[in-house]
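Student: Quick one, what's the 3D model for this:
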Amino acid sequence: MAPYEPEQDTSEAGELRVGRRKAARYVVPVAVAGVAAATIGLVPALATSGDPDLPKVTAQELIEKIAASDTQQLSGTVKISTDLGLPSMGGMAGGFGGGGGADRGGDDEGGGDSAADPKSKLMELASGTHTLRVAADGPDKQKVSVLEDAAEYSLIHNGDEVWAYDSASNEAYHAKGFQVSGERGDKGDKGQAEPPAGMPATPEEFAEQALKAVDDTTSVKVDGTAQVAGRDAYRLVIEPKQSGSTVGRITVAVDAKTGTPLKFTLTPSSGGAAVIDAGFTKVDFGKPSASTFDFAPPKGAKVTEADEHSAPGRDFEGRDVKGRDFTDKAKGGKEFKEEDLNDLKVIGEGWTSIAELRLPGGQGLPTAGSGDVPPDAQKLLDSLGDQVSGKFGSGTVFSTRLINALVTDDGKVYAGAVTKDALVKAANAAH
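Tutor: A predicted model of the protein is given here:
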């Protein structure tokens, strides 16, 4: 293994920020933007072996290599393992309005829920091990196929169209008028909208988010080499300098030849298994066949159209370009207003930033005793939360291995990738 220069001092943070901004801008568009897909089942462990002897590079040079990467075409298989310390969400999706089922109503064209709707797959990414087959040919053609035991879920973006198909239910979801540039075109009454936002699905997308966090509160260094999916790679390590964050370290394996991130691993400060581990098991940087991105619904498939969600400024989840709901059901369906952000504040900086906001109505969580929550739902909330108290009064902390949130009895919420003690300290300081 080649020697490496010591960790870079944060006096270089300005240069690092320039590099990571470029990297975030030019990272390869390998999956359908904001793909909301997952899978069931296991695949062989990620193929990593050996420490290839590569020329030494600094963290700055490696970030610039990522920024200069112009990978527009690839295909391969990605394995994602997520361990947030939550129960599996797959079977719960239907109870929260997602997922499929034969009892749903709705016509074949427009309206109604669909088992193929990408947002119905979103919660499944929160836990377990998933396998995705991905392909990309520039910014206008991407495909993600979710491999299940006896079925397959596919999400295809081709030009201004998005198709999703669930073979288990033989249902398809279709949306037109989409583009990935983020610019809104003038298409009359319908306009253009972006593909649905969702969790990252590839090492590139995870790495983009991590690089956005590089600042004076961050340690960045190159820590050896690895081989991922048969390719030589450098290991870029990103770590918080502050105490109190739930993030221990982030490791990104960067392809030595192309600068493409091949593997992303986030380890919590509490230790143990990675919270997120996403990497290629196979990858090919050749041009995929044009037929890869072709799709026509199979005979007899139920097709749900998303045209009714394509009004200017909305995506097909019924949100505006900032991701906000257009209506507030608690307020009788009134149009969303900026003040509905409930005085959102950010406490602290960097990895220990905490968001503070008020719940609607200035009250704490509803309870079974008030008649607002079914008893079974109350039991679930109680099992997920820990009671805490301090100068702020009392409240409940809901914890995962990465994100924690404190909901006080007087209707305030403190949330971030920080420890429970950090949340209580922030609430006390704001009291």
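Student: can we go C-alpha only for contacts and neighbour counts from here?
Tutor: OK.
Student: now the strands: where do they sit in the stretch 201-350 of the chain?
Tutor: For the stretch 201-350 of the chain, the strands defined by DSSP state E, counting those that start in this stretch occupy 218-228, 231-240, 247-255, 261-268, 276-284, 302-305, 327-328, 334-335, 345-347.
Student: Distance to residue 84 and mean neighbour count added to these, as CSV?
Tutor: Converted to CSV, those look like this (distance: least, CA to CA, whole Å; neighbours: other CA atoms under 10 Å):
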stretch, distance to residue 84, mean neighbour count
strand 218-228, 23, 23
strand 231-240, 19, 24
strand 247-255, 12, 24
strand 261-268, 10, 25
strand 276-284, 8, 22
strand 302-305, 33, 22
strand 327-328, 29, 14
strand 334-335, 34, 12
strand 345-347, 24, 15
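Student: May I see those organised as TSV, with distance to residue 127 added?
Tutor: Compiled in TSV, the strands of the stretch 201-350 of the chain are given as follows (distance: least, CA to CA, whole Å):
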stretch	distance to residue 127
strand 218-228	23
strand 231-240	23
strand 247-255	18
strand 261-268	14
strand 276-284	9
strand 302-305	28
strand 327-328	29
strand 334-335	34
strand 345-347	28
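Student: Need the three-state assignment for the closest residue to residue 126 other than its chain neighbours.
Tutor: Leaving out its chain neighbours, the residue that sits closest to residue 126 by CA to CA, 6 or more residues apart in numbering is residue 82, at 6.3 Å. Counting by DSSP: H, G, I helix; E, B strand; the rest coil, the backbone at residue 82 sits in strand.
Student: One more, please, to line up against the first structure:
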Amino acid sequence: MATNAKSRKAARYAVPVAVAGVAAATVAMVPAFANAGSPDLPKVTAQQLIEKVAASEVEQFSGSAKISTDLGLPSLASGLLGGAGGGGVAGGSADPQEKLSRLASGSHTLRVAADGPDRQKITFVDGKDEYSLIHNGADVWGYDSKANEVWHEKDPEAGKAAGKGRGKPADRVGASPQELAQEILKAAGPTTDVSVGDNAQVAGRDAYQLVLKPKQSGSTVGSVKIAVDAKNGVPLRVQLLAAEGGKPIVDAGFTKVDFAKPAADTFAFTPPKGAKVTEGKAGGPEGGPGHGKDFKGLEAFPGLDAITGGAAGKGGDGGMKVLGEGWAAIARIDTGAGRSLKELENDKNAPKEAKQFLNSLGDKVSGGFGEGRVFKTRLVNALITDDGKVYVGAVTKDALVQAATANK
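Tutor: The predicted model follows:
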């Protein structure tokens, strides 16, 4: 398929059913309910099911969704992620970066609607005060009803660029289950086992389940399950399951969905009288999600600059190197710090925040690389060595220690 055709196809999936990302990456999509049964459906192969998703022409829908995220973060880091951007974000309480960062933890209820690549809307309805993010043509609006604050960004290329590259307003409105599934399937290569699991019912609709599992050992990911509408091929739910078991790391999907065209006024927005309006910068503020090449996510943790000698987020002298591939890939960052963790631990004059961060890291480890500490979540783990190197990935503690020993 030609590149332009692919871009047009991708544009159809640029709808706001949830997430922005941890990144990263981490991220996810919308639901959370037990299967209502196992419907009797015609047999399909994994390849046929992937093709069904890719061939889906659905670009209009409305409904309700849920996303639950349980990264198992330590209390310090969880509080930081839950409040990321609060007060310090240029767009104030209406800035989408601050709102979407909340999806990194807890459970959230959403109302969603989409009408092609140029009109989407997502509304957080966790409490009586609502927050809406609306993309309508060249305008992207964020509205916090409690604070009566509005965030606005105007970009004449917004509608045309949906699905192409990062940083456009349409990209930051969110991504649909379709887009998330497409990204996961794109990443499925020789390191992934792809199969069809048990049938399910999601939001009252019969669905197949596509199951992706790492072939490699050492990953924290047990599997990714994507429930696909049996009629129209739309992914209805995405679940990210941990190798260690327990409830899903991410459980995201529709609780109610209607594939009819939403009313045009669904996407209309005019700032309420007296509302504070902040104009955003097209392409996103520097340092925001998706910007920079220097692993700026490390800067989210207070005290890390003190631990790494101010090199956090700067890539250090050695920059970043990716070790391994697929589900077992590990990023190695040489911060260039000249101060060891042990020195910091024993320094009575060290900043309080630095020691708090150090104590939140968890296990002390040692190996052929020397000594260090491991910061653990259910998905992403990071090893900070005594000599200022950082090893991070969706892998186990043992995998990090082995990588650090082999690449000291």
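Student: Fetch the TM-score of the aligned pair.
Tutor: Remark: TM-score between the superposed chains equals 0.81 [TM-score structural alignment, normalised by the length of the second structure]; 377 aligned residues with a CA RMSD of 3.6 Å.
Student: Tell me which residue of the second structure lines up with the residue nearest to residue 126 of the first structure.
Tutor: Using TM-score structural alignment, the partner of residue 82 of the first structure in the second structure is residue 69.
Student: any idea how far its match lies from residue 219 of the second structure?
Tutor: Separation of residue 69 of the second structure from residue 219 of the second structure (CA to CA, to the nearest Å) stands at 18 Å.
Student: out of the strands of the stretch 201-350 of the first structure, which comes closest to residue 87 of the first structure?
Tutor: Closest of those to residue 87 of the first structure is strand 276-284, at 15.3 Å (criterion: CA to CA).
Student: Where in the second structure does that closest one fall?
Tutor: Under TM-score structural alignment, strand 276-284 of the first structure corresponds to residues 250-258 of the second structure.
Student: what's the mean deviation for the matching stretch versus the first structure?
Tutor: In the superposition with the first structure, the average deviation recorded for stretch 250-258 of the second structure is 0.5 Å (mean CA distance after the TM-score superposition for the first structure).
Student: neighbours of residue 128 of the first structure, just the number please.
Tutor: Using other CA atoms under 10 Å, residue 128 of the first structure is surrounded by 23 other residues.
Student: With residue 430 of the first structure instead?
Tutor: 11.
Student: again, but for residue 230 of the second structure
Tutor: 21.
Student: That one matches what in the first structure?
Tutor: Aligned partner of residue 230 of the second structure by TM-score structural alignment: residue 256.
Student: tell me the contacts of residue 309 of the first structure?
Tutor: Contact analysis of residue 309 of the first structure by CA atoms under 8 Å, 6 or more residues apart in numbering lists 315, 316, 317, 318.
Student: now residue 150 of the first structure
Tutor: Residue 150 of the first structure is in contact with residue 168, counting by CA under 8 Å, 6+ apart.
Student: element containing the equivalent of it over in the second structure, please.
Tutor: Matched by TM-score structural alignment, residue 150 of the first structure corresponds to residue 128 in the second structure. For residue 128 of the second structure, there is no host helix or strand (DSSP states H and E).
Student: With residue 145 of the second structure as the reference, measure out to residue 128 of the second structure.
Tutor: With CA to CA as the criterion, residue 128 of the second structure and residue 145 of the second structure are 9 Å apart.
Student: got it, and residue 110 of the second structure?
Tutor: 15 Å.
Student: Name the residue in those two with the higher neighbour count.
Tutor: residue 110 (25 against 17).
Student: correct me, but that one touches residue 122?
Tutor: Yes. Between residue 110 of the second structure and residue 122 there is a contact under CA atoms under 8 Å: 6.6 Å.
Student: which neighbours do those two share?
Tutor: residue 17.
Student: in the second structure, which spans are helices?
Tutor: 3-11, 46-55, 75-82, 96-101, 158-161, 169-173, 177-187, 304-307, 341-346, 352-360, 397-406 (DSSP state H).
Student: quick one, which of those helices is nearest to residue 367 of the second structure?
Tutor: That would be helix 397-406 among the helices of the second structure, by CA to CA, at 6.4 Å.
Student: post-alignment, that closest one versus the first structure, mean distance?
Tutor: Taken over the aligned residues, the distance from helix 397-406 of the second structure to the first structure averages 0.3 Å (mean CA distance after the TM-score superposition for the first structure).
Student: against the first structure, where does that helix fall?
Tutor: Counting by TM-score structural alignment, helix 397-406 of the second structure corresponds to residues 420-429.
Student: contacting residues around that stretch?
Tutor: Stretch 420-429 of the first structure is contacted from outside by 244, 347, 354, 388-392, 397, 399, 404-406, 414-415, using CA under 8 Å, 6+ apart.
Student: one more time with 7 Å, if that's ok
Tutor: For stretch 420-429 of the first structure, contacts defined as CA atoms under 7 Å, 6 or more residues apart in numbering pick out 244, 390, 391, 392, 404, 406, 414.
Student: Burial check on the equivalent of residue 286 of the second structure over in the first structure, number of neighbours?
Tutor: Mapped onto the first structure by TM-score structural alignment, residue 286 of the second structure lines up with residue 318. Counted with other CA under 10 Å, residues neighbouring residue 318 of the first structure total 18.
Student: Repeat that for residue 149 of the first structure.
Tutor: By other CA under 10 Å, 9 other residues sit near residue 149 of the first structure.
Student: what do you get for residue 79 of the second structure?
Tutor: When neighbours are counted by other CA under 10 Å, residue 79 of the second structure comes out with 12.
Student: how long is stretch 263-277 of the second structure end to end?
Tutor: Between the start and the finish of stretch 263-277 of the second structure there is a gap of 26 Å, counting by CA to CA.
Student: Name the surrounding residues that touch that stretch.
Tutor: 119, 120, 121, 134, 136, 148, 149, 150, 151.
Student: Pick out the most distant pair among those.
Tutor: Going by CA to CA, the pair spanning the contacts of stretch 263-277 of the second structure furthest: 119 and 148, at 22.8 Å.
Student: Please name the residues that touch the residue in the second structure sticking out farthest from the centre.
Tutor: For the second structure, the residue at maximal distance from the C-alpha centroid (CA atoms, centre = their mean) is residue 348, at 38.0 Å. By CA under 7 Å, 6+ apart, the contact list for residue 348 of the second structure is empty.
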